[in-house]
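Asks: my questions are about this predicted structure, shown below with the sequence.
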Amino acid sequence: MEKRQRHRYVATYMILALLMSLIGRLSSLSVTVNDVECVYEYVIYEGDTVSGNFVVVDHDIFWNTDHPGIDFTVTSPAGNVVHTVKGTSGDKFEFKSPRSGMYKFCFNNPYSTPETVSFYIHVGHIPNEHNLAKDEHLDPINVKIAELREALESVVSEQKYLRARDTRHRHILESNWDDENFGSYTKIPQFFEAPGCNAVQLVKNDREGEEMLAVFDKSVAKAPEALQSPQTESACALKNGLLANHFSSVHPGSVTVNLGSSGVIAYSLNRQNPLLPRLFAVVDDIFCLFQGHIENVALLKQQYGLNKTANEVIIVIEAYRTLRDRGPYPADQVVRDIQGKFAFILYDSSSKNAFLASDADGSVPFFWGTDSEGHLVLSDDVEIVKKGCGKSFAPFPKACFFTSSGGLRSFEHPMNELKPVPRVDSSGQVCGSTFKVDAETKKETGMPRVGSAANWSTNL
């Protein structure tokens, strides 16, 4: 028995040692780009896989003007360009080295304002059949271990890329706290009671956390009556910042956006699901919190005339602006055009309108409910919703969207009514209803009357 255990320990040690010997070289660094800055990396073997990513994480003017983005170019030892990207705020790259030698990775910033770039590079080597034939001591299992190591490395690289993107978004938000750049948005040291505030205020909590939360006053978003449970023990989610304070204590590191008398939004960009990242942006008094990913990003950028640096949350904001300013345009079509896994919460402070949606499969956890005062509560954390709503909550319906003026609708079946279906929990108590498409009930439709008003948000 002891001999078998010793053999297992020896085998484990040998595998670990082999992994260490096969680990490819990797580098992670920060580069300040004033004009042209280059990083050099030596690749030992021809055919090795060179991969990595870069993100502009610190920027003085990158998001405040029509900055063309930075250029990224990789040059081989022979002077040939093996990879190039133009006008971007970040990207991933991967290529097979055409030969061994010193490779040059250059960033070009067309503006004189310095940009800080988070740069990660990995050189991976997997022995092939030719190596096995030349080296009789190289066991085929070594190749399998190297392949496994490279697969793990790709996961690490993706995590570093998402972490750099998170840093960039946090820097964007923190730069917005500058009164000169953010106008009426005020930096304050603590959370104030929302109904008593007259201006939009931002609060940053310096602890770590995750999740998202929004609470809207009933004057902004009236919750469906069917969400209200007859057996509820809910509180007022907005009173004295009750739910926002609880959110910050449970999910440290969160950022709280106080919307004055309209409500509150809170979120964190830390420790995210890499497959369903969370993004936040503010554009022209429109606040948007997005979680997930959009598959047809390129098509939507073209459709809405956005530049290369636009991400998912910017696409949603622009889609809403199109609805608001260039209508009448069917809101169900706008949401249906977004392909992917997502949930988003949008608030327009200029018109006091809310716009919410979840994808057709309900891929992102998303719950909504109503508190004792009829305020609408939304979060991807069911326990947070229970804290504010008691039993008056339910999962947000799949393939549906909600607007302040139009209420809850299905974007897959916009001509059909939605009917509430009561829910009963494990203890037999009635909870807030879910909503299903009623195939037998059609909505009344008619030709929309075109008026002179430029704002169509009341018809969303």
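Replies: Done, it's in. Numbering: from 1, shown residues only.
Asks: going forward, measure contacts between C-alpha atoms and count neighbours the same way
Replies: Will do.
Asks: now do the SS call for residue 423.
Replies: Three-state assignment for residue 423 (DSSP: H, G, I helix; E, B strand; the rest coil): strand.
Asks: over to the one 10 residues further on?
Replies: Here residue 433 is strand, with the state taken from three-state DSSP.
Asks: which residue packs closest to it, ignoring adjacent ones?
Replies: residue 422 (4.2 Å; CA to CA, 6 or more residues apart in numbering).
Asks: what's the strand or helix carrying residue 160 packed up against?
Replies: Residue 160 belongs to helix 140-176 when assigned by DSSP states H and E. Counting by 3 or more CA pairs under 8 Å, 6 or more residues apart in numbering; DSSP states H and E, the packing neighbours recorded for helix 140-176 are helix 2-22, strand 49-59, strand 115-124, strand 278-283.
Asks: let me know the angle separating that helix from strand 278-283.
Replies: 30 degrees (axes from the mean of the first three to the mean of the last three CA atoms, to 10 degrees).
Asks: OK, contacts around the residue nearest to residue 362 when sequence neighbours are not counted?
Replies: With sequence-adjacent residues excluded and distances taken as CA to CA, 6+ apart, residue 362 is closest to residue 398, at 4.9 Å. Contact analysis of residue 398 by CA atoms under 8 Å, 6 or more residues apart in numbering lists 358-362.
Asks: now do residue 398 against residue 182, distance only.
Replies: Residue 398 is 35 Å from residue 182, where distance means CA to CA, to the nearest Å.
Asks: repeat for residue 22
Replies: Residue 22 is 50 Å from residue 182, by CA to CA.
Asks: what about those two, which has more around it?
Replies: Per other CA atoms under 10 Å, whichever of residue 22 and residue 182 has more neighbours is residue 22, with 20 against 14.
Asks: comparison target below:
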Amino acid sequence: MLGIFKQKLVNAPKELNSPASLNSCIKPKLSHEILKDFMSCNSSNAFSMCFGNDALLAYSTSYKPSINHRLFSGLDNIYCVFLGGLHNLSMLNKQYGLSKGTNEAMFIIEAYRTLRDRGPYPADQVLKELEGSFAFVIYDNKDGTVFVASGSNGHIELYWGIAGCMFHSEHGLMNFEHPTQKMKAMPRIDSEGVMCGANFNVDSQSKIQVMPRVGSEANWATWG
């Protein structure tokens, strides 16, 4: 799966920029070039969806049978690309009042919409309820927000952030297992000894403002 977003939507942590790229004579690829490469590698089973010049989502199904689902769903101008599987999906669907046939991508959209509109719990509390290996990207075309998360076991690779993390375009990068502590960037060194980016770990010495618990009528998306 692939998600590309304009900077006005996603203000990425500055540590994710590779210092090596600043000194390179090679220009970074443009969005359409990245998409072209993705589609050429998955030409027979891939599709993409563009949202003007602001966002792009691309998705491909797997060639081989796998326990890790690759799913794409959209509902009410909210779009989700999901990779992996949830062991407790049946329980979650029942908890949210959804039909038994609701797949992981549709459940994630419903959970996000509940949080956005009337959720009594912070996003990190909901993510802690998800059991399994997963990574997903949500793009809310109506509100112009991006929500990205990966499971805490690290079995599904998401090349932005680290395992157990979530990113919201309004609140930034945080760890949903330790939501009251900041993320600390640790330099990543390549085989030639050159700093090429950063991995993020929980800073146990830090504290951040936590999202207040509110009534079900509140809109958590406006917090911060």
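Replies: Okay, I see it. In this text, all values refer to a predicted model and were calculated from it rather than measured experimentally.
Asks: so after superposing, what's the score?
Replies: After superposition, the two chains reach a TM-score (TM-score structural alignment, normalised by the length of the second structure) of 0.90; 218 aligned residues with a CA RMSD of 2.0 Å.
Asks: ok, back up a step: what's the helix holding residue 160 of the first structure aligned against in the second structure?
Replies: Helix 140-176 of the first structure lines up with nothing in the second structure when matched by TM-score structural alignment.
Asks: and the strands in the second structure?
Replies: 2-5, 46-51, 55-60, 69-75, 78-86, 132-140, 145-150, 165-168, 172-175, 183-189, 195-202 (DSSP state E).
Asks: before we move on, back to that, need the buried ones from the contacts of residue 398 of the first structure selected in PyMOL.
Replies: This is the PyMOL syntax for the buried subset of these, where burial follows 16 or more other CA atoms under 10 Å:
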select buried, resi 358+359+360+362
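Asks: need the contacts of residue 398 of the first structure in CSV (columns: distance to residue 90 of the first structure).
Replies: Shown next, in CSV, are the contacts of residue 398 of the first structure (distance: CA to CA, whole Å):
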residue, distance to residue 90 of the first structure
358, 27
359, 27
360, 30
361, 30
362, 29
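Asks: max pairwise distance over the contacts of residue 398 of the first structure: which two?
Replies: Farthest-apart pair in these is 358 and 361; separation 8.1 Å (CA to CA).
Asks: now for those two: what residues contact both?
Replies: 398-399.
Asks: chain center to the next helix or strand after the helix holding residue 160 of the first structure: distance?
Replies: Where DSSP H and E defines the elements, the next helix or strand beyond helix 140-176 of the first structure is helix 179-182. Relative to its chain's centre, helix 179-182 of the first structure lies at 25 Å (CA atoms, centre = their mean, to the nearest Å).
Asks: stretch 141-151 of the first structure too?
Replies: 32 Å.
Asks: equivalent analysis for stretch 20-34 of the second structure, please.
Replies: For stretch 20-34 of the second structure, the distance to the chain centre is 23 Å (CA atoms, centre = their mean).
Asks: could I get the helices and strands packed on helix 140-176 of the first structure as CSV with distance to residue 354 of the first structure?
Replies: Formatted as CSV, these follow (distance: least, CA to CA, whole Å):
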stretch, distance to residue 354 of the first structure
helix 2-22, 53
strand 49-59, 30
strand 115-124, 35
strand 278-283, 14
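Asks: quick one: which of these is nearest residue 353 of the first structure?
Replies: strand 278-283 (14.5 Å).
Asks: what range does the closest one cover in the second structure?
Replies: Under TM-score structural alignment, the match for strand 278-283 of the first structure is residues 70-75.
Asks: leaving aside the residues next to it on the chain, what's closest to the residue at minimal distance from the centre of the first structure?
Replies: In the first structure, the C-alpha nearest the mean C-alpha coordinate belongs to residue 278, at 2.5 Å (CA atoms, centre = their mean). Leaving aside its chain neighbours, residue 278 of the first structure sits nearest to residue 291 (4.2 Å; criterion: CA to CA, 6+ apart).
Asks: tell me how far the one you found lies from residue 12 of the first structure.
Replies: On the measure of CA to CA, residue 291 of the first structure and residue 12 of the first structure end up 41 Å apart.
Asks: those two: who's more crowded?
Replies: residue 291 (27 against 12).
Asks: so what's the more buried one up against?
Replies: 276-279, 342-344, 364.
Asks: the residue nearest to residue 362 of the first structure maps to what in the second structure?
Replies: By TM-score structural alignment, residue 398 of the first structure lines up with residue 163.
Asks: kindly report the same for residue 83 of the first structure.
Replies: Checking with TM-score structural alignment, residue 83 of the first structure has no match.
Asks: so residue 83 of the first structure touches residue 92, yeah?
Replies: No: in this structure residue 83 of the first structure lies outside contact range of residue 92 using CA atoms under 8 Å: 10.8 Å.
Asks: hang on, the earlier thing: give the buried residues for the helix holding residue 160 of the first structure.
Replies: Buried residues in helix 140-176 of the first structure (16+ other CA under 10 Å): 142-143, 145-147, 149-150, 153, 157-173, 175-176.
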